[in-house]
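Asks: Coordinates only, no sequence provided:
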C-alpha cells in the first residue's frame, strides 16, 4: 500500500521487529507524532508491548486510540489511531 498523506484515513505500517530494541520506543513516538488526525499506524511486534502501551497512554492520552487487530503469541498487530 502506498503512503497517501492527503488521505486522512490512511494506514501506515510500522514493523517494530526490524528496529533495534534500544531505539524502538523513540521511533514509535516519532512515527505517532508525525501522524495527522484520522491517520492510523499499524504496529507489528513479536510480543505484547504492555509497557509501551502504558507510556503511550501517559504521553498521548485520548489523542491516540489503541485497537488490537491481532493478539497471538509472536504476532501482535495493533492500530494506533491519531485523534
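Replies: Nice, I can see it. Please read these numbers as outputs of a predicted model, since none were measured by experiment.

Asks: When you work out contacts or count neighbours from here on, use the C-alpha atoms and nothing else.
Replies: Will do.

Asks: And for residue 74, nearest residue in space, chain neighbours not counted?
Replies: residue 46 (4.3 Å; CA to CA, 6 or more residues apart in numbering).

Asks: burial measure for that neighbour, as a count.
Replies: 15 (other CA atoms under 10 Å).

Asks: surely it meets residue 18?
Replies: No - if you go by CA atoms under 8 Å, residue 46 and residue 18 don't touch, sitting 10.3 Å apart.

Asks: Got another one to weigh against that:
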C-alpha cells in the first residue's frame, strides 16, 4: 500500500523547505506521495523537480490559493540507475518564453546552447508552445526528449543524448 506524507512548509524557514521536500521524496518508493502544503504557488519547486528528477514525479495541484496551496507530489518512477543514486550533470536551462512572446525566433540560441552541452549533459528548454519541429532536428543530432506541460500552460522539454 502506498504511503502519503504531509509536509506543511508554511512554518519552516525558506532555506529548509526544498531540502526537506527532496529528502522525503528521495526516501519514497514508487507510488508513495507527499501532500505539500504551502502559503504560495510552489512553481519553482515544480521546475526543480522537472530538472532534477525527470520521469520520477507526478505533480497534481489539489488546492490553488490564494492563501493556501496543496500539491500532491507522487513518485511515479524509480531514480535513474535503478535505485542507485547517480550524480548527473545539471541540465543547461534555456528559457525562450520572452523570445517567443516578443516575436523573436529562438532557434539560433537553442542551437548555440546545444553546441555548448558537455557529453552527457541534458538541456531543459522552457517555452510557451510545444516546439514540435525541434524534435526532429534534435533527433537528427542524437537527442531524445521528454515533454511536460506545466500547470500554467508553458512547456518544459528535456533533451538528452540517446
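Replies: Now that the structure is in, tell me what you want to look at. Computed from a predicted model, the values in this text were never measured in an experiment.

Asks: Structure 2: which residue goes with the residue nearest to residue 74 of structure 1?
Replies: Matched across to structure 2, residue 46 of structure 1 falls on residue 39, judged by TM-score structural alignment.

Asks: Check residue 74 of structure 1 too.
Replies: That one, residue 74 of structure 1, aligns with residue 67 by TM-score structural alignment.

Asks: Now the helix or strand residue 55 of structure 1 falls within on structure 2. Mean distance?
Replies: Taking DSSP states H and E as the criterion, residue 55 of structure 1 maps to helix 50-60. Taking mean CA distance after the TM-score superposition for structure 1, the mean distance separating helix 50-60 of structure 1 from the aligned residues in structure 2 is 0.8 Å.

Asks: Please identify the buried residues of that helix?
Replies: By neighbour count on 16 or more other CA atoms under 10 Å, the buried set for helix 50-60 of structure 1 is residue 56.

Asks: Which other helices and strands does that helix contact?
Replies: With contacts taken as 3 or more CA pairs under 8 Å, 6 or more residues apart in numbering; DSSP states H and E, helix 50-60 of structure 1 sits against no other helix or strand.

Asks: Now do the strands in structure 1.
Replies: Assigned by DSSP state E, structure 1 shows strands spanning 11-15, 40-45, 64-72, 75-82.

Asks: what range in structure 2 matches the shortest one?
Replies: When structure 2 is aligned by TM-score structural alignment, the counterpart of strand 11-15 of structure 1 is residues 4-8.
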